[in-house]
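> Could you work out the structure for the sequence below:
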Amino acid sequence: MAAAAGTERARIVIAGGGLAGLSLALALKRALGDGLDVVMCDPALTRDPHGDRRSFAIAAAARRMFEALGLWDKVADKAQPILDMVITDSSLQDPVRPTYLTFEGTVEGEPFAHMVTSGDLMALLLDACRDSGVDLRPDGVKGFSVQGAHADVVLAAGGTISAALLVAADGARSRLREQAGIGWITWPYRQSGIVATISHERDHEGRAVEHFLPAGPFAILPLKDEVLADGTVRHRSSIVWTERSENVPALLESHPEDLLSELEKRFGLQLGGITFETRPQAYPLAFGVARSFVGERLALLGDAAHLIHPIAGQGLNLGLHDVAALAEIVTDAMRLGMDPGGADVLRQYERARRADITAMGIVTDGLNRLFSNDMLPVRLIRDLGLGLVDRMPGLKRFFISEAAGMRRSDVPRLLKGEAL
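Just a heads-up that it's a prediction; the model follows:
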């Protein structure tokens, strides 16, 4: 294989060791092996990944990517398939929440999504990256400068790494995006997402529930049961509780029994008594998208490129689509002897991701504005729309395939379960 211009052996530096960054590092090393040096830089690499108790929905297309990377068998042991989904629309005070839309949770013979804890997935990705030869460095990236056919990546602790390509996976407040002069279009939603893991008496049976309430959606997402040391089975779910930001401090600072009472009003009694398994944490919600996903010798990945409302649970999956696209483009370029950080290669990545990200941003923003609204005429129109969709099997299949990330034929090979 020909080396990239100006390098003895191409090197890619990934700044940010989250789920997207680690997935990209693994994908590149599995595809190119010793033909590519991959360096992962993040001070958080020294932390115990299991400390992150957040949970994410892994869509079917992303599941296929992890299968192609040889990781899914281990992830599956810790993942809970979503077998069906129920959507309701009501006010908080309504004694009954009518179901307007239901989805069977399968597409092309497999669950459209699996729930997995971030810490479990992070730990598996870290182990796989180590085994594949990724250079994991617990150090931050302070900045970079482009020197012709390479970028000098400056580390926070001192020292410089020469790279054909720098990937900014350093989050929505990306320092590298800012240094590259790439604009960021953003607006706040004046909402916060409260996340926690809940224990409950009854089995969720793999059902996900989304209640559309005036303050925002309240999602109950099934997690894998936990078997305790005494053999007792603990039934668990993750919640994503969208609330007006001005109400959140008082909620989180209230007495635990009062907070649990507020949760019960939203959670309902269908799963019996509930308790907090993890301490609730709140995150401000906002929309954001970079004016460009690439710069000179730079590619943006995940939240550094885009930030969307969690109403459709697609934030992480959108980042994993970035991973699949960038890994394929870089791999194909290097096999042709091209420079992986060259402008023509990076333009391919920009073209591959712009339309998908723009469409998902518009959809999630519109859904949030439509459903976080208690005006009676708006409620009547949207409930009529939900009811019509529920009676149209073909349209339901379209939506579930879209959520699974498997509708389009031009998706990257990894998302089809094909190795690079």
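> For the rest of this, base every contact and every neighbour count on C-alpha atoms.
Will do.
> And Arg413, how far from Phe267?
Per C-alpha to C-alpha, to the nearest Å, Arg413 is found 39 Å from Phe267.
> Show me which of the two is the more surrounded one.
Per other C-alpha atoms under 10 Å, whichever of Arg413 and Phe267 has more neighbours is Phe267, with 22 against 17.
> and for comparison, fold this next one:
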Amino acid sequence: MDIRRPRGIVQAMKTDFDILVAGGGLNGPALALALADAGLRVAVVDTRPADARAGDGFDGRAYALALASQRLLSALGLWGGLAAHAQPILEVEATQGAPGDGPGPFGLHFDSAEIEEGRLGYLLEDRFLYRALLAAMQGKVTHLSGVSVTGQQVGPAHVTASLSDGRKITARLLVGADGRGSGVAQRAGIARIGHDYGQIALVAAVDHDLPHQGVAHQYFMPSGPLAILPLPGNRSSIVWSEDAASARAILALDDAAFLEVLRPRFGDFLGPIRLAGPRFSYPLNLTLAQRYVAPRIALIGDAAHGVHPIAGQGLNLGLRDVAALAEVIVTARRRGEDIGTEAVLTRYQEWRRPDATWLAYGMDGVNALFSNRNPLLRAARELGMGMVDAIPGLRRGFMRQAAGLRLDPMPRLLTGQKL
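Purely as a prediction, here's the structure:
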């Protein structure tokens, strides 16, 4: 009798790994840890040297972690070592204005005391998060540093990845966590849509004399938004979006002149400000992969969706991908399915693409609505923010959305549960 294995069930062929992750930033290692904890063989290909960004020096780069993202880090066993370095976000103030004019009369005020979780999220420096992920991978995940994936060939039961050092590695699934210019996506023939914002984000940290009280501020100005995000102590991270020409001129200034331009936008509510580290910049654009999956390929993070930094949702969107893809893979593996098949990967795409696309275009719309000098739109914006702020149920809904608590269904890792 010819007994055949049902379609989609794992074949007997041996591969080097179950999962190969291209990209060693933050999302890639987080996914690798989640899968390794569930018993899968995982490797991360990281273009940077093993000690990249692992130093102790403060450089000002930080992330606004939604509460759901913090719970994922807790489920991965990382939060215990990170909590001491994290600044809780207790309130958010969103207003519009112009340099030197101060905030407008109406705005949005989110207070964490209004939701039962008691936190909206946390600010955490890049150096602490990256180092924790790097340390946690040791002994669990094969970390191939200083190399990149330069080619991929998909077969019926596995994918073969070619590395820049000449090695070839086989896996049942290749995950692209390699950013907005994802080589994995390009080689898989996955097209992208989007547009350039004509803006550049200026990123830095400032020390100030007065305490921030755990309050995050979002100022919407005609040339782009300015986020002032609380860090531990009397220190804040800024993400300042300006039109590209102005941003380039500001970047060319020395530190003293840079502060002179920043001060009218920042205001004096925290007292005198001083630069606390180096300055960074990056161009802003919207770029969305038209598909998140291809045969034996899946995309996460910026490889799937690069968004405007309004509300600091970029990393949070990536960690939502991590949680969903990990759950889909682990569930399929436990059922005996081949984790690289279209049937399995489509579950991930259907789970994540609507949420990420909606959020990406939502932030795109907010930026378009606020980044202009139209006086009629200014009045409409003031009225809209005032109305939302005046309706408690609507305000709490926005807070829970920002905290990552309104996904349906909610991946288990985002609730703090292990897979």
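> Stretch 387-407 of structure 2: end-to-end distance?
Stretch 387-407 of structure 2 stretches 25 Å from its first residue to its last (C-alpha to C-alpha).
> What are the buried residues along that stretch?
By 16 or more other C-alpha atoms under 10 Å, the buried positions in stretch 387-407 of structure 2 come out as 387-389, 395-396, 398-400, 402-405.
> chain center to it, what's the gap?
Taking C-alpha atoms, centre = their mean, to the nearest Å, one finds stretch 387-407 of structure 2 lying 20 Å from the centre of the chain it belongs to.
> Relative to structure 1, which residues correspond to it?
With TM-score structural alignment applied, stretch 387-407 of structure 2 matches the range 388-408 in structure 1.
> What residues does the aligned partner of Thr160 of structure 1 in structure 2 make contact with?
Correspondence of Thr160 of structure 1 to structure 2, assessed by TM-score structural alignment: Lys168. By C-alpha atoms under 8 Å, 6 or more residues apart in numbering, the residues touching Lys168 of structure 2 are 160-162.
> Asp196 of structure 2 against Leu286, yeah?
Yes: counting by C-alpha atoms under 8 Å, Leu286 is a contact partner of Asp196 of structure 2 at 6.3 Å.
> and the two? which has more neighbours close in?
The neighbour comparison of Asp196 of structure 2 against Leu286 (other C-alpha under 10 Å) goes to Leu286, with 19 against 10.
> Give me the distance between that one and His305 of structure 2.
8 Å.
> next one: Gly55 of structure 2
29 Å.
> Could you check which of these two has the larger neighbour count?
Per other C-alpha under 10 Å, whichever of Gly55 of structure 2 and His305 has more neighbours is His305, with 26 against 10.
> Could I get the full set of strands for the stretch 201-350 of structure 1?
Using DSSP state E, counting those that start in this stretch, the strands of the stretch 201-350 of structure 1 run over residues 207-213, 216-222, 226-227, 233-244, 274-276, 281-290, 294-295, 298-300, 306-307.
> Ile12 of structure 1: which of those strands is closest?
Judged by C-alpha to C-alpha, the one of the strands of the stretch 201-350 of structure 1 that comes nearest to Ile12 of structure 1 is strand 298-300, at 10.1 Å.
> And the helices in structure 1?
Remark: helices assigned in structure 1 by DSSP state H are 19-32, 60-68, 72-76, 118-132, 175-179, 248-253, 256-267, 315-335, 343-371, 376-390, 393-404.
> so where is the longest strand seen in structure 2 in structure 1?
Assignment by DSSP state E gives strand 192-208 as the longest strand of structure 2. Aligned using TM-score structural alignment, strand 192-208 of structure 2 spans residues 184-200 in structure 1.
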